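Q: Could you look at this predicted model? Sequence included:
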Amino acid sequence: MPHTRLKLGILIDHYTIPAWAWEMLSLILKEDLAEIDLILINQSPKASGTKSSFLYRVYSKLDRAFFKVNRNAFDRKDIRELPGLNAELIRLKPIQKKYSDWFESSELTRIIERKPDILIRLGFRILKGDILKIPALGVWSFHHGDNLVNRGGPPCFWEVLKGWETTGSVLQILSEKLDDGKVIYRSWSRTDPLSVHRNANKVYWKSLYFIPRNLERINQVGIAQWKVECEKWEANSTNDVTLKPPGNLEMVGLGLSHLAKTLKRKIKENLNKEVWQIWLGSNAGNSIADLKSLKLLPNPKGSYLADPFLVEEQGATYLFVEQFDYAKRKGFISFARLTKRKAFEFELALEEDFHLSYPFLFKEDGKWYMLVESSSSKSLRLYVANEFPSKWKLAKTWFEGKEMYDPTIVKKDGLFWLFVNEKPHSGASSFDELCLYYSEDLLTGDWISHPLNPIVSDVRSSRPAGNLFIENGTWFRPAQDSAKHYGHHIRIQKIVFWDKENYSEQTFKIISADWSPGLMGTHTINFSKNWLVLDSFKR
């Protein structure tokens, strides 16, 4: 039988709300995830806390001027222009204490009469009192920061100015204590090292999906099961410090330090070209413990090699890679035949007008297939070998219109499983979210989305880094850890549960690029019967 739609109330300060919030509400209505039954508008909006310092405001203005974004999450859009919105408007005038908003019983009665299941806080200040108890599922609110280490604000600021690797974002059910409510979603992004504005922009665009995902999950499994699943987000906070905007003197120190780090970074990037390289080693005993014995393959002139994959065919081992051409500023797929720890000259396997990378190869029904990353074409492209290993033709195009990254397929339980990173929004990052799909037939393109998608929302362990493998009955998934910078570490993720309804994993091992001096990272690892191959990054 059809589910009863949840009733939502939206707390706002003004009719115009940020674009990210407008798109979130639009998605809820478009997908019929819930009914937006009432709009609660603040009749006397007031800023939280004291006025920001002059130098902080100057810094913020300069940051927005110098670091532009393609889509600004903070542009204003009128909530009354939401397609399909049919909500009652209730004007509220809160009792304003130092930093918090309270409400008279007469105003609370008006809300109680509407029997909302959830109130979504997109305005007002710190909410206190009985309003927190009115909705059956609580008042939902965002904290754009990791509340385990960073309460208060400003959002996405301290992470940049203090050089923290990750910027967290949290959806919580509010309690009386600041940023310490019941967490119902967590995610982590790589901190933009240069700009608070850019850092916040990508985090806010991503976070617009947190509420729709929770609403969809409630509709799928019911409130009781949803509450059980939310327990996975709970963790003990190790930091009770509440941050606030810096004063003028503190801003001087932070600004000078940030400027020095930025100049140092830009000089290093301009003087030292980005170089990826391939390393080969023995796979005796399927061991990845001894990386000191890896041997470096020289890069072809005018290009670098990355994303190595190994396949065996008729007694020979082939190494497929992304070969990035510096002059053309794009990658293509090349290969070499391996023998006695040496590679022959690399030959062209596949080139398109757009960038190609991550040549994931597999054999099915006697045919070799290659699934490549082709995010710039906004699709996934599957190729089949006419003549292995050098001639390939397009067999199938999947997910038209989507930007998808590092697609990895494995066959399990009679199904094809596709692990792939997705950009949830054009303004968000491609590094944060891993999605899982499954299909009974490889070529139909009838991919079914896993109900927990994205199964990972963490830049430290989302993006695929090579073939999945199985040891002693346990599946392991190599994943990129790009928190510090792109391609910093590889994490070997141990898969704990995995079927059509469930998925969970945990970090088993971290692989660092420490087998040779000067290396800054590694982001792809693969094995064959006799070989182990990784890539590395340096400047």
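A: Yep, that arrived.
Q: CA atoms for contacts and neighbours, from now on please.
A: Noted.
Q: So what touches stretch 458-477?
A: For stretch 458-477, the external contacting residues (C-alpha atoms under 8 Å, 6 or more residues apart in numbering) are 166, 187-190, 309, 360, 405-410, 419-421, 431-434, 456, 478-483, 490-495, 523-526.
Q: are any of those buried, and which?
A: 166, 187-190, 309, 360, 405-409, 419-421, 431-434, 456, 478-483, 490-495, 523-526 (16 or more other C-alpha atoms under 10 Å).
Q: what's around the closest residue to Phe320 other than its chain neighbours, how many residues?
A: Using C-alpha to C-alpha, 6 or more residues apart in numbering and skipping residues adjacent in sequence, the residue nearest Phe320 is Phe335, 4.3 Å away. Using other C-alpha atoms under 10 Å, Phe335 has 25 neighbouring residues.
Q: Tell me the spacing between Phe335 and Phe527.
A: 16 Å (C-alpha to C-alpha, to the nearest Å).
Q: Looking at the chain, which residue reaches furthest from the middle?
A: Most distant from the centre of the chain: Ser106, at 43.2 Å, with distances by C-alpha atoms, centre = their mean.
Q: What residues of the helix or strand hosting that residue count as buried?
A: Taking DSSP states H and E as the criterion, Ser106 maps to helix 105-114. Burial within helix 105-114, assessed by neighbour count using 16+ other C-alpha under 10 Å, is assigned to Ile111.
Q: That one: what's the following helix or strand?
A: Counting by DSSP H and E, the next helix or strand C-terminal to helix 105-114 is strand 118-121.
Q: What is that following strand packed up against?
A: Helices and strands touching strand 118-121, by 3 or more C-alpha pairs under 8 Å, 6 or more residues apart in numbering; DSSP states H and E, are strand 7-12, strand 139-143.
Q: so how far is that strand from its chain's centroid?
A: Strand 118-121 sits 24 Å away from the centroid of its parent chain (C-alpha atoms, centre = their mean, to the nearest Å).
Q: And the contacts of it?
A: Here strand 118-121 has contacts from 6-12, 135-142, using C-alpha under 8 Å, 6+ apart.
Q: next SSE after that strand?
A: strand 126-127.
Q: Does that next one pack against any helices or strands, and if so which?
A: Using 3+ C-alpha pairs under 8 Å, 6+ apart: strand 126-127 touches strand 100-102.
Q: Structure two is appended below for comparative analysis:
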Amino acid sequence: MAEGELRIGVLANGPEVQRWQRLALEQLLAVPGVRPVVWVTPPDGQEPDPPKDRWRTALYRRWRRTRFDPPAMRPERIDDLLAGVPRLHCEVQRKGHAERFDPEDLEAIAAHGPDVLLRLGLGILKGGILDLPRHGVWSFHHGDEEKYRGGPPGFWEIMQGDPLTGAVLQRLTERLDGGRILRKGWFNTIDHSLAETVDTVLTHSAVWPAQVARELLMGRNEAAEGVASTTNAPLYRYPTNRVCLDFLLRQARNKARFHRRELQEHEQWNIGLLHQPIAELLKEKPNLNVRWLPDPAPDAFRADPFGYRTADGQLNVLYEKYQYAQGIGDISRVRPKRDNVLKRSRTMLTTGEHLSYPYVLEHDGAVYVVPESAASGRVELYRVNEANDALEHVRTLVEEPVYDPTVFQWQGRWWLFGTLAPLTNAALHAWHSPSLEGPWEPHALNPLKLDVRSARPGGTPFVHEGRLYRPAQDSASTYGHRIAINEVLELSPDRFSEQVVRVVGPLSGTAFNAGLHTVSAVGDVTLVDGKRFVNVDEQRKRVRTRKLERLKQKKRSK
């Protein structure tokens, strides 16, 4: 690899690939310093061997051809991306399920000096091709290789009721789906739609080759070494006709249940207090004796609590006040009393657009608030003015629609963590700055992680015994199900790693026991929120109207 350059080769079946594969190649080639040097395809007309089980799997194959159409798998061409790049036609030798290149073809590929080969086609590769490029052959496996080897992606997760569908970018070895893991992520399994599940996983994992390439160009050769997979997971194959029929019935039942829940089960959050510092949650069995505020109105909820104390020691809790009749949230304040009697809450901020997650931080003697204002497409900074009991706008921090923006200082820099649509629960992004007011720059490796179990911020980062911890939401089973506390192992403008060290919630045995998605620190008090489900007429009408409109749009598009 020449200094400042990464030479890429592409393995494909031809000039036509799936949309997600083109996206992966586009993002890789957009990295400064990446240069495509060779393009390898089978000779025109070389067809894959027909499947031996084509009759036993005929129903699934027919369903895929006629009823299964995720946008990520639609065909697109890549010859425009590889214009001027030498193309080699290499006939692979098939033995069983494995494919090998002839020695002459290996020499021809090696003559172009690729540092990496990105596999976008062909079959199960074995032999000398795996060791030919310096940084190996990179290949995607869409599934958690520790549970599912083989395929098809997403199918067996739905069949087994697994709420998570994994994906990996691996450096291939001789072991099927047992290579060296370069990147790994976890996404929600959408159990009523295999197409939506597959589209999400394929589209959003496509960024990984570009991320690894950036690290290599920073001089981190270890980025292409990865971690060896030791999986002994069963090897899955295309489903038989009987299994496919069971799948179609299961997916239909799941869809009916999904629509019923949307119509009948609506979230109601409430705020609770734990009279202990937030670091107590790191204990193996923390005290979760929560004191809930009085129940919200039947058609409203209180969520995302953050607090501060005024000069007289009064606890002020800012939160998202959501009323189903309006359909948007605003930022309100309550002052909890020991007797649990609440006076009327005060509205602190309303913009006509949805607001939530009023993150509180203190700096240079002032109290600042950074609410989620993703609907406006910006992250705004406000200051609490105790003299007139108001939030005063200071400045815009980031011109991005960030969800649950969380701002903190660590090792001399300011950090802003949050997620971006469409993966608001899974795609963690970060920005950094020398000062609170900016300028803010995106992290070199955004998105930092793709993990619905521990990405989206869920409260106040805190330092305990010199270590930085970051609460995050675990929405694997349902949105806001529980809190995962990450220990941040490495954080700099071009590095990041963390690991989950504790999971908290939901708060069973209480009135709000269906979810927990915020834990925030106010000295010796920790604020939390809890979820239960209610049936709200206004929301049911809104959902019904939305569903009818979608049906009309589908009919018009046919």
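A: Alright, I've got the coordinates. Note that the structure is a prediction, hence the values are computed from the model and not measured.
Q: Please state their TM-score.
A: The TM-score (TM-score structural alignment, normalised by the length of the first structure) is 0.89; 521 aligned residues with a C-alpha RMSD of 2.6 Å.
Q: corresponding residues in the second structure for the helix holding Ser106 of the first structure?
A: The alignment of helix 105-114 of the first structure onto the second structure (TM-score structural alignment) spans residues 103-112.
Q: that older thread, so who does the residue farthest from the centre of the first structure touch?
A: Listed by C-alpha under 8 Å, 6+ apart, Ser106 of the first structure has no contact partners.
Q: How about Gly272 of the second structure: what's its closest non-neighbour residue?
A: In space, Gly272 of the second structure is closest to Trp292, 4.1 Å off (C-alpha to C-alpha, 6+ apart).
Q: Show the contacting residues for the one residue sitting closest to the centre of the second structure.
A: Centroid check for the second structure by C-alpha atoms, centre = their mean gives Ala426 as the closest residue, at 2.0 Å. Residues in contact with Ala426 of the second structure (C-alpha under 8 Å, 6+ apart) are 186-187, 419, 449-456.
Q: any chance of these in CSV, plus secondary structure?
A: Formatted as CSV, the contacts of Ala426 of the second structure follow (DSSP: H, G, I helix; E, B strand; the rest coil):
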residue, secondary structure
Trp186, strand
Phe187, strand
Thr419, strand
Lys449, strand
Leu450, strand
Asp451, strand
Val452, coil
Arg453, coil
Ser454, coil
Ala455, coil
Arg456, coil
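Q: Could you give the number of residues near the residue nearest to Gly272 of the second structure?
A: 19.
Q: The first structure: which residue goes with that one?
A: Under the alignment (TM-score structural alignment), Trp292 of the second structure maps onto Lys295 of the first structure.
Q: I figured its match hits Lys340, correct?
A: No - counting by C-alpha atoms under 8 Å, Lys295 of the first structure stays clear of Lys340, with 11.5 Å between them.
Q: At which residues are the helices of the second structure located?
A: 19-29, 58-67, 103-110, 155-159, 194-205, 208-217, 241-264, 537-557 (DSSP state H).
Q: Nearest to Lys95 of the second structure among those would be which one?
A: Closest to Lys95 of the second structure of the helices of the second structure, according to C-alpha to C-alpha: helix 103-110, at 15.9 Å.
Q: Just checking the distance from the closest one to the centre of its chain.
A: Distance, centroid of helix 103-110 of the second structure to centroid of chain: 39 Å (C-alpha atoms, centre = their mean).
Q: post-alignment, it versus the first structure, mean distance?
A: Helix 103-110 of the second structure differs from its equivalent in the first structure by a mean of 2.2 Å after superposition (mean C-alpha distance after the TM-score superposition for the first structure).
Q: which residues does the aligned partner of Leu280 of the first structure in the second structure contact?
A: Alignment note (TM-score structural alignment): Leu280 of the first structure maps to Leu273 of the second structure. Leu273 of the second structure is in contact with 290-292, 525-528, counting by C-alpha under 8 Å, 6+ apart.
Q: Out of those, which are shared with the first structure?
A: Here is what carries over to the first structure from those, by both residues aligned by TM-score structural alignment, their matches' C-alpha atoms under 8 Å: 291-292, 525-528.
Q: Taking those, tell me the two that lie furthest apart.
A: Longest span within these, C-alpha to C-alpha: Trp292 and Val525, 13.2 Å.
Q: Now check the second structure for the residue matching Arg329 of the first structure.
A: Aligned partner of Arg329 of the first structure by TM-score structural alignment: Gly327.
Q: Next: Leu148 of the first structure.
A: In the second structure, Leu148 of the first structure lands on Glu146 (TM-score structural alignment).
Q: separation between that match and Thr231 of the second structure?
A: Applying C-alpha to C-alpha to Glu146 of the second structure and Thr231 of the second structure gives a distance of 5 Å.
Q: Go through stretch 450-468 of the first structure and flag the buried ones.
A: For stretch 450-468 of the first structure, the neighbour count (16+ other C-alpha under 10 Å) marks 450-452, 454-468 as buried.
Q: Serialize the kept ones among the contacts of Leu273 of the second structure to TSV and add fields for distance to Arg467 of the second structure.
A: Formatted as TSV, these follow (distance: C-alpha to C-alpha, whole Å):
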residue	distance to Arg467 of the second structure
Arg291	29
Trp292	30
Val525	20
Thr526	19
Leu527	21
Val528	22
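Q: How much space separates Leu235 of the second structure from Gly151 of the second structure?
A: Separation of Leu235 of the second structure from Gly151 of the second structure (C-alpha to C-alpha): 8 Å.
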